[in-house]
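need a structure here:
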Amino acid sequence: MIVTLIVVCEVGFWVLLCAGLGVRYLLRMRRTGMAILLCEPLMELVLLVATAVDLKNGADPSWTHGLAALYIGYTVGHGHRTIRWLDGRAAHRLAGAAPPVEPPAHGMARARHEGAVWLGTLVAAGVATALLQIAVWYVGDPARTVPLADWTATAWKAAGVHGVIVLSYVIWPKKAPGERGREAVRAER
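All right, here's what the predicted structure looks like:
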């Protein structure tokens, strides 16, 4: 049941997003479009309540409850960025707005951008951890909640891998195409 609800929430996210942006830019009803977009967090609330009810009704905590916590955490950590990114593109394509500013592609500016994205991943892992810990306390039986603890570790492993990738941008910043040629000329001299 929980996995089905996660899939419904994901499909619902994209349906609400397309509907909200369509109403906002194609029908030129900005406030109505914004109201539709603001309904999206309600779906995560439904998922959270359904997960809690499932546990309350005596379901054994499983990977599905952990996945629900990670899904909600991801939405909190990265949902606003996804919506803002798509809103900028919809405004450009459908309403004639200026093209959205692309993230920097090179150097430390790129590393700072990737660091900001990583902060979203840290927020996602923190929210998922909090939800999982609340579920552990809610169930109250440490022997039954091992799958939830496993998902906590998974959330932080993902944040750690993402952090290493961001660190690589800091240590080895991506060079602009023109910089590579200048370095080769300097090396020859």
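
Going by C-alpha atoms from here, please, whenever you check contacts or count neighbours.
OK.

Check the secondary structure at residue 48 for me.
Classification of residue 48 using DSSP: H, G, I helix; E, B strand; the rest coil returns helix.

Run a quick neighbour tally on it.
Using other Cα atoms under 10 Å as the criterion, residue 48 is surrounded by 18 other residues.

can you check residue 101 too?
Using other Cα under 10 Å, residue 101 has 9 other residues around it.

hmm, who's touching stretch 136-143?
55-56, 145, 148 (Cα atoms under 8 Å, 6 or more residues apart in numbering).

Need the distance between the two termini of it.
Using Cα to Cα, to the nearest Å, the end-to-end distance of stretch 136-143 comes out at 10 Å.

Any figure for the gap between the residue positioned nearest the centre of the chain and residue 119?
Computing the C-alpha centroid of the chain and ranking residues by Cα atoms, centre = their mean puts residue 78 first, at 2.8 Å. The span separating residue 78 from residue 119 equals 9 Å under the rule Cα to Cα.

and what of residue 73?
For residue 73 relative to residue 119 (Cα to Cα), the value is 12 Å.

which of those two has more neighbours?
A count of neighbours by other Cα under 10 Å puts residue 73 above the other of residue 73 and residue 119, at 26 against 17.

Helix or strand: which one has the more buried one?
Following DSSP states H and E, the helix or strand that holds residue 73 is helix 63-95.

about what we covered before: find the nearest non-adjacent residue to the residue nearest to the centre of the chain, please.
Across the structure, with Cα to Cα, 6 or more residues apart in numbering as the measure, the residue nearest residue 78 apart from its sequence neighbours is residue 120 (5.6 Å).

Correct me if wrong: the one you found contacts residue 80.
No - the pair residue 120 and residue 80 does not pass the contact test of Cα atoms under 8 Å, sitting 9.6 Å apart.

One more sequence to fold, the one below, so I can look at both together:
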Amino acid sequence: MVVTLIIVCEVGFWVLLAAGLALRYPARRPRLGAAVLLCEPLLELVLLAATAVDLRRGAEGNWTHGLAAVYVGFTVAYGHYAVRWADGHFAHRFAGGPPPVRPPKYGMARAVHEWKMCARSVLGALVAMALLQGAVWYVGDAGRSESLVDWQRKMLFVIGISLVIAAGYTVWPKRPPGGAAGDGAGGRPAEPERTGR
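As a prediction, this is how the structure comes out:
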């Protein structure tokens, strides 16, 4: 049941996002579009409530409950980023906005971008770990919550990998083709790809 609800929440996130932005730009109904977008956090609340009810009924804290906590954690960390990314593309396509800005590719600008993404991943992992710990306390039985603790260890691994990746781009900054120093295409508007036609 929990896995099905996670899938429903993920699909619902993108459906609400598309509907909200469609109302905001093509339909010229910005207030209604904003209201639809504000409904997205309700999906996570429903998932948390359903998970809590399942645990309260005596279900063992298994990998599905852990996955629910991880899903909510990373939605908290990356949800606004995804909305902003989609909003930029919709504004460019339907409202004459500027072309979306691509992430920088080279040099320290790329390293800074990677540290920002690292911060989001760390935030998502910490939120997930806090929710998992809450679930462990809620279950109140070490034998029924071993899988939840295992998910916490996985989140520590995610934090470690994220830090290593960001540090790697700092210590060994990526250089543009030809080995020239500089930030390359960082911060430039996205250009249409050439198809050769």
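
Pick out whichever of the contacts of stretch 136-143 of structure 1 sits closest to residue 112 of structure 1.
Distances from these to residue 112 of structure 1 were compared by Cα to Cα; the smallest belongs to residue 148, at 32.7 Å.

so how many other residues sit close to the closest one?
Around residue 148 of structure 1 there are 25 other residues, counting by other Cα under 10 Å.

which residues of structure 2 fall in helices?
Per DSSP state H, structure 2 carries helices over the ranges 2-24, 30-37, 40-56, 63-94, 107-139, 146-171.

Rebuild the ones you listed as TSV, extending it with distance to residue 181 of structure 2.
What follows is the helices of structure 2, written out as TSV (distance: least, Cα to Cα, whole Å):
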stretch	distance to residue 181 of structure 2
helix 2-24	39
helix 30-37	42
helix 40-56	43
helix 63-94	28
helix 107-139	7
helix 146-171	14
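
rewinding a little: okay, residue 120 and residue 80 of structure 1: which has more neighbours?
Shown here are residue 120 of structure 1 and residue 80; by other Cα under 10 Å, residue 120 has more neighbours (22 against 12).

For the residue lying closest to residue 127 of structure 1 once chain neighbours are set aside, give its distance to residue 140 of structure 1.
For residue 127 of structure 1, the nearest residue in space outside its immediate sequence neighbours is residue 73; the separation is 4.9 Å by Cα to Cα, 6+ apart. In this view, residue 73 of structure 1 and residue 140 of structure 1 are 22 Å apart by Cα to Cα.

of all the contacts of stretch 136-143 of structure 1, which two lie farthest apart?
56 and 148 (15.1 Å).

out of the helices of structure 2, nearest to residue 179 of structure 2?
Of all the helices of structure 2, the one in closest proximity to residue 179 of structure 2, counting by Cα to Cα, is helix 107-139 (10.6 Å).

how much does the closest one stray from structure 1?
Compared with structure 1 after the fit, helix 107-139 of structure 2 shows a mean deviation of 0.6 Å (mean Cα distance after the TM-score superposition for structure 1).

in stretch 48-62 of structure 2, what's buried?
Neighbour counts using 16 or more other Cα atoms under 10 Å place 48, 50-52, 54-55, 60-62 of stretch 48-62 of structure 2 among the buried residues.

likewise stretch 7-27 of structure 1?
The neighbour-count criterion (16+ other Cα under 10 Å) identifies 9-10, 13, 16-26 as the buried residues of stretch 7-27 of structure 1.

Other residues contacting it?
29-37, 39-40, 43-44, 47, 83, 87, 90-91, 94-95.

ok, now stretch 84-97 of structure 2?
Residues external to stretch 84-97 of structure 2 that are found in contact with it (Cα under 8 Å, 6+ apart): 21-22, 25-26, 98-100.

and which of these is nearest residue 4 of structure 2?
Distances from residue 4 of structure 2 to the contacts of stretch 84-97 of structure 2, taken as Cα to Cα, are shortest for residue 21 (25.8 Å).

Just to check, the residue nearest to the centre of structure 1 is in contact with residue 124?
Yes - applying Cα under 8 Å as the test, residue 78 of structure 1 and residue 124 come out as touching, 7.4 Å apart.

how about the contacts of stretch 84-97 of structure 2 in CSV, adding distance to residue 176 of structure 2?
Below are those laid out as CSV (distance: Cα to Cα, whole Å):
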residue, distance to residue 176 of structure 2
21, 35
22, 37
25, 36
26, 38
98, 25
99, 22
100, 21
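
so how many other residues sit close to the counterpart of residue 92 of structure 2 in structure 1?
Aligning on TM-score structural alignment places residue 92 of structure 2 opposite residue 92 in structure 1. Here the count is done by other Cα under 10 Å, and residue 92 of structure 1 has 15 residues near it.
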